[in-house]
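J.: My questions are about this predicted structure, shown below with the sequence.
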Amino acid sequence: MASRPPAPTFGQATKLWAKIGLLSFGGPAGQIALMHKELVEERRWIGEQRFLHALNYCMLLPGPEAQQLAIYIGWLLHRTVGGLVAGILFVLPGALVMLGLSIFYVLYNDAPVIEALFFGIKAAVLAVVVEAVIRIGKRALKNRVMVAIAVIAFLAIYVVGLPFPLIILFAGLTGWIGNRLAPARFSGAAHGKDNLPDVRGAVDLMFERGELAHTRPTKWHAPRTIAIWLPIWLGPVVLILALTGPASVWTQLGGFFSLMAVVTFGGAYAVLAYVAQAAVTSFGWLAPGEMVDGLGLAETTPGPLILVLQFVGFVAAYRNAGALSPLAAGSLGALLTLWVTFVPCFFWIFLGAPYIEALRGNKALSAALTAITAAVVGVVMNLALWFALHVVFGAVHRVGLGTEVPVLSSLDWRAALLAAAAMVAMLKLKIGMLPTLAGSALAGLALLALPA
């Protein structure tokens, strides 16, 4: 039998969380795989089954599941301070890079070379989103009921314009009811690999020795956590409302992205369609093409893909700076967006993690999550179509309840060619996301010199 590894010191854990934060490219799948390799396979700080159990819990929560998994394991190892360090270091490198890219974008986006680079990146982003639809669909659409939920969700957001939070709510209720009527149709497979051996780690030893008393909830745990973390999360939003009024861009950013932090089930791709609709159409913060640019920037940075919201916050405040300089306003907008997006992640983990055993094996909750995941496929399909319309066509018009239809004469063959090539590269040739983005950006330099 292999020797049991010793529990990591706080310093050792901090170094590893910093390493993971710097290397966490590739979206949640790549980030979770990296954590599994570092924490389970190489260092054996946490056992296989406990890792998957924590991941299943994080999949139930709104927000970026990979960052929440880091917070959860950091909290397991070193209490609240461990969770704080793990979660902050997971986001900080990407947030700093994203801030620099956002500043570069608003200052130099009008330069012909930069415009050409982003022309190529937009086409590659479309391929990335299509690949996400396929990946999520294979996991989620296991039977006709799940396919039907995905199709209904797509029609609800694309044709009817139903808000994303309502789609998630209806999908969850459908799963909860479906568990009672036809449980076999709504039983989702566990997230993770099947039939894995129970590789035990340092955390398991700590449990056996009774060293993880902080994981056992007390009667005051929930009230105390809520009393501490709700003011930390929403206090700045309330203060900004009092100082600047309900119509200011700061209040709009704080309120809107606080709502997003509650309803972002299914990861970044799922919520981006709703954010794009609100940021472009409702608030007028960005143009349609700029939302695609932001996603392209987020794809090239480490950390959660949801960092694209930081780009939205920066550009929105930059263009509505008021008495501040545009760069200062943009930086504050990015910071506010980061705060209300990621502070709730700590709140969800610190509040719910001690009750995780009560959630384990809850079939009704699992069924609700299964239906929500299926609905997410439909929402991401809408995002892919939205991107395609605004990347490949120069103009769209609205019909019916607001459904966007392309103006066929505005087709840009160069963008269509680049998008098709990026899809072949990623889906057929299995070329990675970052090389595909880089190749598309360089190809954009050449193609933009040709007539549309």
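T.: Yep, it's here. Residues are numbered from 1 along each chain as shown.
J.: contacts and neighbour counts: CA atoms only from here.
T.: OK.
J.: For Asn56, give its distance to Gly83.
T.: 18 Å (CA to CA, to the nearest Å).
J.: And the two? Which one has more around it.
T.: Ranked by neighbour count (other CA atoms under 10 Å), Asn56 and Gly83 place Gly83 first, with 24 against 20.
J.: So the more buried one is in contact with Ile71, correct?
T.: Yes. The pair Gly83 / Ile71 is scored as a contact, 4.3 Å apart, by CA atoms under 8 Å.
J.: Now for these two: what residues contact both?
T.: Phe346 (CA atoms under 8 Å, 6 or more residues apart in numbering).
J.: in this protein, which helix has the most residues?
T.: helix 65-108 (DSSP state H).
J.: list the contacts for Val280?
T.: Shown in contact with Val280 (CA under 8 Å, 6+ apart): Leu286, Ala287, Pro288, Met291.
J.: Turn the residues you listed into TSV, columns for secondary structure, neighbour count and distance to Gln12.
T.: Output for these, formatted as TSV (DSSP: H, G, I helix; E, B strand; the rest coil; neighbours: other CA atoms under 10 Å; distance: CA to CA, whole Å):
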residue	secondary structure	neighbour count	distance to Gln12
Leu286	coil	19	42
Ala287	coil	14	45
Pro288	helix	19	44
Met291	helix	26	39
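J.: And the residues you listed, which is closest to Ala95?
T.: Taking CA to CA as the measure, Ala95 sits nearest to Met291 out of the contacts of Val280, at 17.2 Å.
J.: In contact with that closest one, which residues are there?
T.: Counting by CA under 8 Å, 6+ apart, Met291 touches Ala276, Val280, Val312.
J.: Which of the helices or strands spans the first one?
T.: In other words, Ala276. helix 268-276 (DSSP states H and E).
J.: Residues touching that helix, excluding its own?
T.: When contacts are defined by CA under 8 Å, 6+ apart, helix 268-276 is touched by residues 63-64, 129, 132, 163-164, 260, 264-265, 288, 291, 305-306, 376-377, 379-380, 382-383, 386.
J.: Buried ones among those residues?
T.: By neighbour count, with 16 or more other CA atoms under 10 Å, the contacts of helix 268-276 hold 63-64, 129, 132, 164, 260, 264-265, 288, 291, 305-306, 376-377, 379-380, 382-383, 386 as buried.
J.: so how many other residues sit close to Val315?
T.: Here the number of neighbours of Val315 (other CA under 10 Å) works out to 27.
J.: Please report the distance of Gly87 from Thr403.
T.: The gap separating Gly87 from Thr403 is 39 Å, by CA to CA.
J.: tell me the SS of the residue nearest to Phe347 when sequence neighbours are not counted?
T.: Leaving aside its sequence neighbours, Phe347 sits nearest to Trp229 (CA to CA, 6 or more residues apart in numbering; 5.9 Å). Secondary structure for Trp229, judged by DSSP: H, G, I helix; E, B strand; the rest coil, is helix.
J.: Let me know whether Trp229 touches Ile349 as I believe.
T.: No. In terms of CA under 8 Å, Trp229 does not count as a neighbour of Ile349; the distance is 11.0 Å.
J.: Second structure follows, compare the two:
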Amino acid sequence: MNEAEVTFAQASRFWLKLGFISFGGPAGQIAVMHRELVERRRWISERRFLHALNYCMLLPGPEAQQLATYIGWLLHRTWGGVVAGGLFVLPSLFILIGLSWVYVVHGQVPWVAALFYGIKPAVAAIVLHAVWRIGSRTLRSPRRVPLLWAIAVLSFIGIAWLDVPFPWLVLAAALAGALGGRYLPDQFPGAAGHGGDADPHGAERYVIDDDTPPPPHARFSRARLAGIVAAGALLWLLPMVALLAWHGWQGTLAQMAWFFTKAALMTFGGAYAVLPYVYQGAVEHFQWLTPAQMIDGLALGETTPGPLIMVVAFVGFVGGWTRQVLGPDMLFAGAALAATVVTWFTFLPSFLFILAGGPLVEATHGQLKFTAPLTGITAAVVGVIASLALFFLVHIARPAGAAQVDWAALAIAAVAATALLRFKVGVIPVIVSCALAGLGLHWF
């Protein structure tokens, strides 16, 4: 890999932009990264992108943010990963702090609802685009139809109609992939030869191509692993000790830090899998906010860029405001501090998983006994993304409480999907255009 082909400044500008346009939960965010990094900028090949994604799917935490961290790390070492993962989260944190302040002071944010009335159909179109692009590449060869198509279809049925927990789908897909790699190796990409399938884009190479060897910083080292683990322990321990020294174990900030550390290690299957745990702790046990406030926070989290698990920033803000962690004269500062503390302890494990485990994952690239289970997961992801697309379409067509189909929202989704799939319009123009359409429909 020639790192000079993508400078640190170029990458940083992209990660910052991604932080502001990463709507639609993990499926939409992965779709944006796939379109930008694989298809448009050609920073990483399809196979390497999916190899990294499959590792992130196995981890607790927000997989899209971890994928950005992984690719940033692969391009520009540790600081590249820190910047990529950090910029994926920071815009969302600042936006949610601002919207949370509007919420607790003014109670309603109708302009946000109008703006994102148009964005939600755009997100549905982005997710449909992801199904098409990733599915057509993962499942496109006739020799791979039987096994991988079966995994994708069963995953779709399992999550859309049978409510099978996401972690079980991942484990089942990995097991099916492992067995398939052993007994049906011709079902998997690259099994027939070292080169694998032809690049559909032609002879132009990727910065990180299929045959690009791992750079020196991505090779496993026990000393490096020990250093990452030690640094992660200090980054967790020092803030926790400071919070304990400040207000003690019963202090709101210390309780938030410990609670969301545990939540971060339980987020297998995405934010929806851990939200019941967060609700139980934040609403019922600690009573940092009310059930109605939790629902409003989820709505804000779904309609702002960044991982859906960023709803924890809203929980922290409202909890810090109601508990007056810096006193009644510094309500906003205390609430913003609480939101920042919650975000720090929620996302710190994600960085450690990537920076510590990345070299081990890179060492498995191209080895069928390791890649086959991950390819099985990719097929399951296609089914999961398809179910999410269906979920979005159903909910924009008939929002909760609506008696009739919202044909305007479906029309926006159809136009956005056509722009993405047929005319190859960029994600940003589509999102902006749909947002303006939403504002126009509500105001005029």
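T.: The structure has been received and is ready for your questions. Being a predicted model, the structure only gives us computed values, none of them experimental.
J.: Looking only at neighbour counts, state which of Trp229 and Ile349 of structure 1 leads.
T.: A count of neighbours by other CA under 10 Å puts Ile349 above the other of Trp229 of structure 1 and Ile349, at 23 against 18.
J.: corresponding residue for that one in structure 2?
T.: Under the alignment defined by TM-score structural alignment, Ile349 of structure 1 is paired with Leu355 of structure 2.
J.: how far is stretch 68-85 of structure 1 from where the chain is centred?
T.: On the basis of CA atoms, centre = their mean, to the nearest Å, stretch 68-85 of structure 1 sits 19 Å off its chain's mean C-alpha point.
J.: same deal with stretch 22-36 of structure 2?
T.: Between the centre of stretch 22-36 of structure 2 and the centre of its chain there are 7 Å (CA atoms, centre = their mean).
J.: go on, stretch 341-359 of structure 1?
T.: Averaged over its C-alpha atoms, stretch 341-359 of structure 1 has a centre that lies 17 Å from its chain's centre (CA atoms, centre = their mean).
J.: Do a quick rundown of the helices in the stretch 151-300 of structure 1.
T.: Here the stretch 151-300 of structure 1 has its helices, by DSSP state H, counting those that start in this stretch, at 164-181, 202-208, 221-244, 249-263, 268-276, 288-299.
J.: Point out the one among those that comes closest to Glu357 of structure 1.
T.: Ranking the helices of the stretch 151-300 of structure 1 by proximity to Glu357 of structure 1 (CA to CA) places helix 202-208 first, at 13.8 Å.
J.: Which residues belonging to that closest one are considered buried?
T.: If you call a residue buried by 16+ other CA under 10 Å, then helix 202-208 of structure 1 has these buried ones: Ala202, Val203, Asp204, Leu205, Met206.
J.: what's the burial count for the residue lying closest to the last one once chain neighbours are set aside?
T.: It stands for Met206 of structure 1. Nearest non-adjacent residue to Met206 of structure 1, counting by CA to CA, 6+ apart: Leu212, 6.3 Å away. As a burial measure, Leu212 of structure 1 scores 17 neighbours (other CA under 10 Å).
J.: Then Asn320 of structure 1?
T.: By the criterion of other CA under 10 Å, Asn320 of structure 1 has 18 neighbours.
J.: what do you get for Val131 of structure 2?
T.: Around Val131 of structure 2 there are 23 other residues, counting by other CA under 10 Å.
J.: That one maps to what in structure 1?
T.: Per TM-score structural alignment, Val131 of structure 2 is aligned with Val133.
J.: pretty sure that match is touching Val379, no?
T.: No. Counting by CA under 8 Å, Val133 of structure 1 stays clear of Val379, with 9.2 Å between them.
J.: need the strands for the stretch 251-400 of structure 2, in chain order.
T.: Along the stretch 251-400 of structure 2, counting by DSSP state E, counting those that start in this stretch, no stretch forms strands.
J.: chain center to the longest helix of structure 1: distance?
T.: The answer for helix 65-108 of structure 1 is 12 Å, by CA atoms, centre = their mean.
J.: Apart from its neighbours in sequence, what residue is nearest Ala363 of structure 2?
T.: Using CA to CA, 6+ apart and skipping residues adjacent in sequence, the residue nearest Ala363 of structure 2 is Arg219, 7.2 Å away.
J.: what sits against the one you found?
T.: By CA under 8 Å, 6+ apart, the contact list for Arg219 of structure 2 reads Pro359, Leu360, Glu362, Ala363.
J.: just the buried members of these?
T.: For the contacts of Arg219 of structure 2, a burial check counting by 16+ other CA under 10 Å picks out Pro359, Glu362.
J.: of the contacts of Arg219 of structure 2, closest to Ala226 of structure 2?
T.: Taking CA to CA as the measure, Ala226 of structure 2 lies nearest Pro359 of the contacts of Arg219 of structure 2, at 12.9 Å.
J.: Work out for me the element the residue positioned nearest the centre of structure 2 sits within.
T.: Central residue of structure 2 (CA atoms, centre = their mean): Ala64, 2.6 Å from the mean position. For Ala64 of structure 2, the element it lies in under DSSP H and E is helix 63-106.
J.: How far away from the center of its chain is that helix?
T.: Centroid separation for helix 63-106 of structure 2 versus its chain: 10 Å, with CA atoms, centre = their mean.
J.: How about stretch 229-247 of structure 2?
T.: Relative to the chain's own centre, stretch 229-247 of structure 2 is displaced by 26 Å; criterion: CA atoms, centre = their mean.
J.: And for stretch 201-214 of structure 1?
T.: Stretch 201-214 of structure 1 sits 31 Å away from the centroid of its parent chain (CA atoms, centre = their mean).
J.: Pull up the distance across it, start to finish.
T.: Stretch 201-214 of structure 1 has an end-to-end distance of 18 Å (criterion: CA to CA).
J.: Same question for stretch 414-434 of structure 2.
T.: End-to-end distance of stretch 414-434 of structure 2 (CA to CA): 11 Å.
J.: If we go by neighbour counts, what in it is buried?
T.: Going by neighbour count (16+ other CA under 10 Å), the buried part of stretch 414-434 of structure 2 is Ala414, Ala416, Ala417, Ala419, Leu420, Leu421, Val427, Val430, Ile431, Val432, Ser433, Cys434.
J.: Equivalent analysis for stretch 165-183 of structure 1, please.
T.: Neighbour counts over stretch 165-183 of structure 1 (16+ other CA under 10 Å) mark 165, 167-168, 170-179, 183 as buried.
J.: For those, give me CSV that also has distance to Val97 of structure 1.
T.: CSV is the format used below for these (distance: CA to CA, whole Å):
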residue, distance to Val97 of structure 1
Pro165, 30
Ile167, 33
Ile168, 31
Phe170, 37
Ala171, 36
Gly172, 36
Leu173, 39
Thr174, 40
Gly175, 39
Trp176, 41
Ile177, 44
Gly178, 44
Asn179, 44
Pro183, 45
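J.: Kind regards, and thank you for your time.
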